[in-house]
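Visitor: Sequence and predicted structure below; questions after.
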Amino acid sequence: MNILVVDDEQSILDIIHAYLTAQGHTVYLATNGKQALQLFNDNSVDFIVLDIMLPDVSGWEICENIRRTSSVPIILLTARSNEKDVLKGLQLGADDYIKKPFSPKELLARIATVNRRVSRDDEIKQEKWVFNKGNLIIYPDRMEVNAYGSKIVLTHTEFDLLLIMASNPKHVFSREQLLEKVKGLEATALDRVIDSHIKNLRAKIEENPRKPLYIETVHGAGYRFGVTHEKNTV
């Protein structure tokens, strides 16, 4: 796997590079945002590990830039303990985050968790799910979504959340259940992580995110997919 690692601390880059290459990965290293975007555009990158604080542009800006055209998995590195800073990155499309300091083993485990989700998406048989008279079409096998005639770019986390709920219409999922299903881990992260991804998802697929048709909030309980399949075609 080709992994782009972006951090302005050379010592961190050296440690991550040594550990990931020992696991058989090809690793591209960048110490600033401009270099990171150049490496991403010039190479086939399968995964990005991105520090929020960089000397030229922030990791948030890089994440937002990449998300305009790509759903490549992104894990943020952050030394910040402020919940708002973490949520900002997730709202811009990051799939996960790790707080510094962290061990290389933890990073590798997080990468593997995200990739299991990607592999699971690839294994789903070819079909399309149609909702709301064709205004929402989900292609599980291709990780593609069309909403109101436009192709929508979703992150892996956003797509997994949509797939989980759309495959069980009207079923209410708690935040803890969604976090566990998406990450494959115990729900130890912030509850608002799920809220942040849901907000992003609504902004992308709903005609009016303030009055969602597809992803409904069930107050005190969680979320549910509000419409049923019209047809599934293989």
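Guide: Everything's here; your move.
Visitor: CA atoms for contacts and neighbours, from now on please.
Guide: Noted.
Visitor: Show me what the helix or strand hosting V114 is packed up against.
Guide: In the assignment (DSSP states H and E), V114 maps to helix 104-123. With contacts defined as 3 or more Cα pairs under 8 Å, 6 or more residues apart in numbering; DSSP states H and E, the packing partners of helix 104-123 are helix 10-22, helix 156-166, helix 175-183.
Visitor: how about the most centrally placed residue in the chain, what does it touch?
Guide: Closest to where the C-alpha atoms of the chain average out (Cα atoms, centre = their mean) is D95, at 2.9 Å. By Cα atoms under 8 Å, 6 or more residues apart in numbering, the residues touching D95 are P73, I74, I75, V114, T155, H156, T157.
Visitor: Most neighbours out of these, which is it?
Guide: I74 (28 neighbours; other Cα atoms under 10 Å).
Visitor: D46 is in contact with that residue, correct?
Guide: No - between I74 and D46 there is no contact, the gap being 9.4 Å when judged by Cα atoms under 8 Å.
Visitor: can you list residues touching both of these two?
Guide: Residues touching both I74 and D46 (Cα under 8 Å, 6+ apart): none.
Visitor: Now do the strands in the protein.
Guide: For the chain, the strands defined by DSSP state E occupy 2-6, 26-30, 47-51, 74-78, 96-99, 128-131, 136-139, 144-147, 150-152, 215-218, 222-225, 231-233.
Visitor: Pull out the buried residues from stretch 224-234.
Guide: For stretch 224-234, a neighbour-count test (16 or more other Cα atoms under 10 Å) marks R224, F225, G226, V227, T228 as buried.
Visitor: Rebuild the helices and strands packed on helix 104-123 as JSON lines, extending it with distance to T69.
Guide: Below are the helices and strands packed on helix 104-123 laid out as JSON lines (distance: least, Cα to Cα, whole Å):
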{"stretch": "helix 10-22", "distance to T69": "26"}
{"stretch": "helix 156-166", "distance to T69": "14"}
{"stretch": "helix 175-183", "distance to T69": "23"}
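Visitor: Looking at the ones you listed, spot the one closest to N208.
Guide: Ranking the helices and strands packed on helix 104-123 by proximity to N208 (Cα to Cα) places helix 156-166 first, at 16.8 Å.
Visitor: hmm, who's touching that closest one?
Guide: With Cα under 8 Å, 6+ apart, helix 156-166 has contacts from 71-73, 95, 114, 117-118, 140, 143, 171, 173, 178, 182, 197-198, 200-201, 224-225, 228.
Visitor: alright, now check it against this:
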Amino acid sequence: MSHHILVVDDDPHIRDLLTFALAKAGMQVSEAADGEAALAAISLQAPDLMVLDINMPRLNGLDLCRKLRGSALPHADLPILFLSSRDDEIDRIVGIEVGGDDYVVKPFSPREVVARVGAILKRQGSGMAAPSQRAPLAHHRLSLDPEAWEARWDGTSVATTATEFQLLLLLASMPSKVFSRDAIIDRLHGPGFAVTDRTIDSHVRNLRAKFAPLGGDDLIETRAGIGYRIGACA
């Protein structure tokens, strides 16, 4: 079965360009011209992933992402690839911090968008991890179920994005190892992907903020000048 991708952008030329490229890659594509139309489309038939422009009229991309992530609906964890019209690190970091999985800066290559969509879907699919990583994993109070894409802290479920879950799974699978940001990027996206260190920092901040109210302040430990590892008591 082909994946269903929702392309949301107020520029019809960009929608046509991405629809053609994604369809050529074997994906089913639907379109929306603004955030409100996207929200309506998602409620009718939730896609497998949304390519979402940040700057749009009638509910911009960041606000749409916040609305989805803040809901208790089944599509709250819908993977999101942001399109940013400016090569502005603040825009990109904010996009990740509100719950985006990845971003592409305009102007972009359609092939890059297809590659990033494929990478996110692969992380979320059953073949994204080694067999040992697909088995449930427990580390002190943290438990991860890769088959259900569910993270729990002391038995309480915590909603995570596909990228956040994969980051947790990577760190918890080797609890004694400290991962550099570059190593994390290579594991999550593959070598050569243009992702900044700040993006990884944003995913870590998001995870800490989600687990802190449950007592998971020590979820991820920072090793200054080196990188990150799973917390000793996580």
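Guide: Sure, I can see it. Predicted, not measured: the structure shown is a model, and the values here were computed from it.
Visitor: Superpose the two chains and report the TM-score.
Guide: TM-score of the superposed chains, computed with TM-score structural alignment, normalised by the length of the first structure, equals 0.88; 226 aligned residues with a Cα RMSD of 2.1 Å.
Visitor: ok so, going back, what does the residue nearest to the centre of the first structure align to in the second structure?
Guide: Residue pairing (TM-score structural alignment): D95 of the first structure is matched to D101 of the second structure.
Visitor: give the contact list for W149 of the second structure.
Guide: Counting by Cα under 8 Å, 6+ apart, W149 of the second structure touches Q124, A162, F165.
Visitor: let's see it at 10 Å
Guide: Residues counted as contacts of W149 of the second structure (Cα atoms under 10 Å, 6 or more residues apart in numbering) are Q124, G125, S126, R134, P136, A159, T160, T161, A162, F165, Q166.
Visitor: in the first structure, which of these remain in contact?
Guide: Cross-checking the contacts of W149 of the second structure against the first structure gives Q124, A159, T160, T161, A162, F165, Q166 as conserved contacts, using both residues aligned by TM-score structural alignment, their matches' Cα atoms under 10 Å.
Visitor: Surely A30 of the first structure touches D14?
Guide: No - contact between A30 of the first structure and D14 fails when scored by Cα atoms under 10 Å: they sit 11.1 Å apart.
Visitor: what's the counterpart of L17 of the second structure in the first structure?
Guide: Under the alignment (TM-score structural alignment), L17 of the second structure pairs with I15 of the first structure.
Visitor: ok, the equivalent of L52 of the second structure over in the first structure to L185 of the first structure distance?
Guide: In the first structure, the residue paired with L52 of the second structure is L50, using TM-score structural alignment. Taking Cα to Cα, to the nearest Å as the measure, L50 of the first structure falls 22 Å from L185 of the first structure.
Visitor: the more surrounded of the two?
Guide: Neighbours per residue (other Cα under 10 Å) separate L50 of the first structure from L185, with L50 holding more: 27 against 12.
Visitor: Surely that one is in contact with I66?
Guide: No - applying Cα under 10 Å as the test, L50 of the first structure and I66 come out as separate, 11.6 Å apart.
Visitor: Show me the common contact partners of those two, please.
Guide: Among the neighbours of L50 of the first structure, those also in contact with I66 (Cα under 10 Å, 6+ apart) are I74.
Visitor: Check the helices and strands packed on helix 104-123 of the first structure for me and report the most buried one.
Guide: helix 156-166 (a mean of 21; mean count of other Cα atoms under 10 Å).
Visitor: State the span of the second structure onto which that one is aligned.
Guide: Under TM-score structural alignment, the match for helix 156-166 of the first structure is residues 162-172.
Visitor: Quick one: map I138 of the first structure onto the second structure.
Guide: Applying TM-score structural alignment, one finds that I138 of the first structure aligns to L144 in the second structure.
Visitor: how far away is its match from L219 of the second structure?
Guide: Look at L144 of the second structure and L219 of the second structure: by Cα to Cα, they are 13 Å apart.
Visitor: Find residues that contact each of those two.
Guide: With contacts taken as Cα under 10 Å, 6+ apart, the residues that reach both L144 of the second structure and L219 are W153, L168, A172.
Visitor: roughly how far apart are L214 of the second structure and W149 of the second structure?
Guide: L214 of the second structure is 19 Å from W149 of the second structure, by Cα to Cα.
Visitor: Just give me the neighbour total for the closest residue in space to S58 of the first structure that isn't next to it in sequence.
Guide: In this structure, S58 of the first structure finds its nearest non-sequential neighbour in I52, 5.7 Å apart by Cα to Cα, 6 or more residues apart in numbering. By the criterion of other Cα under 10 Å, I52 of the first structure has 25 neighbours.
Visitor: and I52 of the first structure, what does it touch?
Guide: 6-8, 33, 58-63, 76-80, 85-86, 89, 97.
Visitor: May I have the residues that are in contact with R116 of the first structure?
Guide: Contacts for R116 of the first structure (Cα under 10 Å, 6+ apart) come out as R110, D122, K183, G184.
Visitor: what about the second one, how many residues close to it?
Guide: Residue neighbour count, defined by other Cα under 10 Å, stands at 14 for D122 of the first structure.
Visitor: Check the gap between it and D141 of the first structure for me.
Guide: Relative to D141 of the first structure, D122 of the first structure is positioned 6 Å away (Cα to Cα).
Visitor: Same check on the last one?
Guide: For G184 of the first structure, the distance to D141 of the first structure (Cα to Cα) stands at 20 Å.
Visitor: With L76 of the first structure instead?
Guide: On the measure of Cα to Cα, L76 of the first structure and D141 of the first structure end up 27 Å apart.
Visitor: With L190 of the first structure instead?
Guide: Taken as Cα to Cα, the span from L190 of the first structure to D141 of the first structure is 30 Å.
Visitor: just L107 of the first structure next, same as before
Guide: 27 Å.
Visitor: Looking at the two, which one has more neighbours?
Guide: Higher neighbour count among L107 of the first structure and D141: L107, with 19 against 15, using other Cα under 10 Å.
Visitor: Please say which position in the second structure the more buried one maps to.
Guide: Here L107 of the first structure is matched to V113 in the second structure, going by TM-score structural alignment.
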